[in-house]
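J.: Generate coordinates for the sequence data below:
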Amino acid sequence: MGDSPWGAVGVGSEVYVSRSESIAVSVIDTNINEVVGAAINTVRNVRDLLHDTSEGKVYAIGNGNDSMAVIDVASDKKVSFYDTVVGPDSLALSHDGKELYICGDNGISSQVGRYDVENDYKNTVVFDAELALQGIACGNPSQTPGGKRYLYVCSFATDEIRIIEVVDAETLIFTDQVIKVGTHPRAIAINAAGTHAYVANMDSNNISVINLKTYEDIVTIEVGVRPGKVKINPVTGWIYVSNFGAINPRGKGSISILDPSTHKFVQTLELDGTPVGIGFSSDGLYGYVCMWDKDEVQVFELDVQ
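T.: You can find the predicted model right below:
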């Protein structure tokens, strides 16, 4: 693979993988578990990927420049480019699929931008924040208090989840509600039903499980060292946490697996290297783990419950 693979996302019978030391996104055919075709040129230092199933697009962002690449899956993987917020770090789609949100931080300031999916990704608002925001997820209005549209963002420096209300297409505001979590929250994922959020707390080595009706931290689950990514298997609903491992000396990373029905730790996959993004095959039976420092993607058969 090469170029420090970072993000992965399943797209039908393929898994798209970003190579963070380049502009390249490679495509793995899950039927043969091999890279197929030429790499897709996207943005510099490409990292996070998101599959928009309704539009048939894959969104790619990186911290090398303030832009997004939109890959048209059906149209011979044609790529279009759009300006974004500063230091784009993470992406989220609204529950109805009509709005794309990008959270960014360049070390000086943080921003959240809204992009109109149905209007050629027109940027309708940029929300500026002094906090270090690193991770974003969209709530399901059927599950949020008052049925409002909320964004949930990780405030890395203050150990909180901050809640942004989407008032309209041009207005985003912080609510007064703050959810305290563990030390240095780095990533957040919300289950398909929109009832619970899972927050990876990088420097307390745990996951906070948030009830999105009450905003209570209902349980804290111990995982591996420096959890930095959390992904939910779209078929099974099981939660997979990428534990980066120690920095100095660099330790071995791992994947922690959590059962959503009990919110309990189930299993650890010990790895010889640093895992980052995880993608899943369309049947949910296989996980594709980006090994950042090994320049490879490892494939695991998952015990689907």
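
J.: hey, let's count contacts and neighbours off CA atoms from now on
T.: Will do.

J.: Next, name the residue at the spatial heart of this protein.
T.: Residue closest to the average C-alpha location in the chain (C-alpha atoms, centre = their mean): residue 90, at 5.9 Å.

J.: pretty sure it is touching residue 100, no?
T.: No. Between residue 90 and residue 100 there is no contact under C-alpha atoms under 8 Å: 10.7 Å.

J.: how close does residue 239 get to residue 268?
T.: 12 Å (C-alpha to C-alpha, to the nearest Å).

J.: An error on my part: the question was meant for residue 230.
T.: Going from residue 230 to residue 268 by C-alpha to C-alpha gives 14 Å.

J.: Mutual contacts of residue 239 and residue 268, please.
T.: Taking C-alpha atoms under 8 Å, 6 or more residues apart in numbering as the contact rule, residue 239 and residue 268 both touch residue 257.

J.: Now the second one, please; I'll put the structures next to each other:
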Amino acid sequence: MLTRRSMTTAAHRRTGTSGQARVRWSRFRSVITALATGLAVLASLPAPASAGDARQGRQVAYLTNQGNDTVSVVDITTNTVIATIPVGGAPTGVAAGPGGTRVYVANRDSDTVSVINTATNGVIANIPVGDEPNGLAVSPGGTRVYVANFASGTVSVIDTATNAVIATIPAGDGPNRVAFSPGGTRAYVTNFASGTVSVIDTATNTVIATIPVGVAPIGVRLTPGGTRAYVANLGSATVSVIDTATNTVIATIPVDSQPSLVAVSPGGTRAYVTDFGAGTVSVIDTATNTVIATVPVGTQPFGVAVTAGGTRAYVCNVDSMSVIDTATNTVIATLSLPDGPFEIAIAEVP
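T.: Predicted coordinates for the structure are as follows:
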């Protein structure tokens, strides 16, 4: 399974072989049991999300914990853990539906997706998908969830009305993470072992383009206008910028060691990239495609999400969550989470 311990090994192997041999995350089955030390404990928390992030709904963060097969629920107005939800084995990817009523979790060892009702913070369904699901994304309309199945080399398509898989799409070698275009007409899938991004036409559920990027791509996010996709290449220490009109890479941005996941600000002016190997977050100006800040966070940062108002970025470290003030690019709070937080999604709960 994908664990923090395996990340460095995977990066070295991909860099050395340059795509000659297929890498399967299942080679790295060591579980982070050392991190499973109980319920999350509140640490020093000087600053919650600002008033600029106030919305009609309450913003709540959902973090997958690979250390004990749970999801931590954090109220980001107070930066406190309000619930811990048991899910499947080795929860990895997490995504919130647009209405804020559902959160979807990819369980890598269970080959399932758990569906969480945010009103009760309980699991209401477990959906069988492909082999070793890693990342997933909810369509802008909320009707579909696309799941990247690493070992199957496929993408499962879930109908959210029935919580059933309605299509399975062949992708590249080692599908890892998924992102939708703003209109939902395209899904972009990183293929870790192929060093490519598959572009899926969601009307036909077929791959219409395959884009070479860097070595061992993981995270992918699109700008709000949908004109650019940012891809974090773990093995190259770069971020590829894709022009979605031509499906070509138009820029390659050097970042810190082992870039993993990406978040884009609501205005599309900034991209935030977790640098797993360096313990930092690289902040990219999307107008110039240059790194304008490097923010020290915790050890082995992986998941990252930006609040709806864009004033805060939340980062999952090996045993904590860092809160970044996006105006100053500094960490203003740290929440201790000893159960191994891995990825994060922020839901605007009604």
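
J.: neighbour count winner among residue 230 and residue 268 of the first structure?
T.: With neighbours defined as other C-alpha atoms under 10 Å, residue 230 of the first structure and residue 268 compare such that residue 230 has more, 25 against 16.

J.: Show me what that one aligns to in the second structure.
T.: Residue 230 of the first structure maps onto residue 262 in the second structure, with residues paired by TM-score structural alignment.

J.: ok, and the closest non-adjacent residue to its match?
T.: Closest residue in space to residue 262 of the second structure, ignoring its immediate chain neighbours: residue 273 at 4.6 Å, by C-alpha to C-alpha, 6 or more residues apart in numbering.

J.: That neighbour: neighbour count?
T.: With other C-alpha under 10 Å as criterion, residue 273 of the second structure counts 35.

J.: Just give the number of residues close to the equivalent of residue 12 of the first structure over in the second structure.
T.: In the second structure, the residue matched to residue 12 of the first structure (TM-score structural alignment) is residue 58. Neighbour count of residue 58 of the second structure, defined by other C-alpha under 10 Å: 17.

J.: Starting from residue 277 of the second structure, give me the distance back to residue 12 of the second structure.
T.: Going from residue 12 of the second structure to residue 277 of the second structure by C-alpha to C-alpha gives 11 Å.

J.: What is the equivalent residue in the first structure for residue 92 of the second structure?
T.: Alignment note (TM-score structural alignment): residue 92 of the second structure maps to residue 47 of the first structure.

J.: quick one on the thing from earlier: wait, what's in contact with the residue nearest to residue 262 of the second structure?
T.: 232, 259-263, 281-284, 304.

J.: Show me those that map onto strands.
T.: Applying DSSP state E to the contacts of residue 273 of the second structure, the entries found in strands are 232, 259-263, 281-284, 304.

J.: and of the residues you listed, the nearest to residue 67 of the second structure?
T.: residue 304 (18.1 Å; C-alpha to C-alpha).

J.: ok, the aligned residue in the first structure for that closest one - contacts?
T.: Aligned against the first structure by TM-score structural alignment, residue 304 of the second structure finds its counterpart in residue 278. If you count contacts by C-alpha under 8 Å, 6+ apart, residue 278 of the first structure has them with 7-9, 231, 240, 242, 287-290.

J.: Now with 10 Å, please.
T.: 6-10, 15, 17, 229-233, 240-242, 255, 287-291, 297-299 (C-alpha atoms under 10 Å, 6 or more residues apart in numbering).

J.: that older thread, quick one: the match of residue 12 of the first structure and residue 75 touch, right?
T.: Yes. In this structure, residue 58 of the second structure is within contact of residue 75 by C-alpha atoms under 10 Å, at 8.1 Å.

J.: Quick check: residue 252 of the second structure is in a strand.
T.: Yes. Counting by DSSP: H, G, I helix; E, B strand; the rest coil, residue 252 of the second structure is part of a strand.
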